[in-house]
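Q: no FASTA, just this:
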């Protein structure tokens, strides 16, 4: 009986954390100094891809989280680095921004990761 109650409580907490089932949870759109519109049709294609991914768990536009902010990345790199940064998104990396490694994202295509990088580079101050 105690095990059943624990399972039910765990399932209920999981459902609450995931949006409760019926209502779909939405990932908040990243804020940027480039695009302040809330309309997804006006978002940069790379920004749309980032919003659908798990990137916001480690990165934000303006502030360092687990990984660097997008603005810090934009300040460090140029358009000539798109291919290299795209590969880091797909394959992961370590030691570039500290001791915490970047998780690989093998399900993101090269074209998608390049669009993400192009968007991030638009955030250069």
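A: Looks like it arrived, so ask away. Because the structure is a prediction, the values reported are computed rather than measured.
Q: only C-alpha atoms for contact and neighbour calcs from this point on.
A: OK.
Q: which stretches of this protein form helices?
A: Read by DSSP state H, the chain holds these helices, from start to end of the chain: 2-17, 45-52, 70-76, 82-91, 110-121.
Q: looking at those helices, which is buried most?
A: By mean neighbour count, with neighbours taken as mean count of other Cα atoms under 10 Å, helix 110-121 ranks first of the helices of the chain at a mean of 21.
Q: quick one: that helix to helix 45-52, angle?
A: Inter-element angle recorded for helix 110-121 and helix 45-52: 100 degrees (by axes from the mean of the first three to the mean of the last three Cα atoms, to 10 degrees).
Q: this is the other structure I want to compare:
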């Protein structure tokens, strides 16, 4: 009985530590992703929670929430631009973003683009 309790306690502690470490890291990454979106004019056509010219980032997250290929697809869409996924208005390419920046932004978008304070 004691061993079972000890294992549960250890698992709980590691889970809590992982949660808090991930949360702190996530907030920093979210801020970086939001800053990248501002610097690269993404917020001229997209908002976190409402449609402007393009869909909201939250709508994108909802549409692709069960698609395992979404990160690759969205990185490609941001880098190369295009149209057809959300209508006829084309999205311009963002060719100057690095692969790391694209991954950071796509991760943030797929989490629903958490707002920054």
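A: Received it, and whenever you're ready, just let me know what you need. Predicted, not measured: the structure shown is a model, and the values here were computed from it.
Q: circling back: switch the helices of the first structure over to JSON lines; also include distance to residue 101 of the first structure.
A: Output for the helices of the first structure, formatted as JSON lines (distance: least, Cα to Cα, whole Å):
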{"stretch": "helix 2-17", "distance to residue 101 of the first structure": "26"}
{"stretch": "helix 45-52", "distance to residue 101 of the first structure": "19"}
{"stretch": "helix 70-76", "distance to residue 101 of the first structure": "15"}
{"stretch": "helix 82-91", "distance to residue 101 of the first structure": "11"}
{"stretch": "helix 110-121", "distance to residue 101 of the first structure": "18"}
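Q: out of these, which comes closest to residue 61 of the first structure?
A: Nearest to residue 61 of the first structure among the helices of the first structure is helix 70-76 (4.7 Å), distances taken as Cα to Cα.
Q: quick one: that closest one aligns where in the second structure?
A: The counterpart of helix 70-76 of the first structure in the second structure, using TM-score structural alignment, spans residues 57-63.
Q: quick one: contacts for the alignment partner in the first structure of residue 93 of the second structure?
A: Here residue 93 of the second structure is matched to residue 104 in the first structure, going by TM-score structural alignment. Contacts for residue 104 of the first structure (Cα atoms under 8 Å, 6 or more residues apart in numbering) come out as 88, 89, 90, 91, 92, 93.
Q: quick check, central residue of the first structure?
A: Residue closest to the average C-alpha location in the first structure (Cα atoms, centre = their mean): residue 55, at 1.5 Å.
Q: can you tell me what it aligns to in the second structure?
A: Under the alignment (TM-score structural alignment), residue 55 of the first structure maps onto residue 42 of the second structure.
Q: residues touching its match, list them.
A: Contacts were defined as Cα under 8 Å, 6+ apart; by that measure residue 42 of the second structure touches no other residue.
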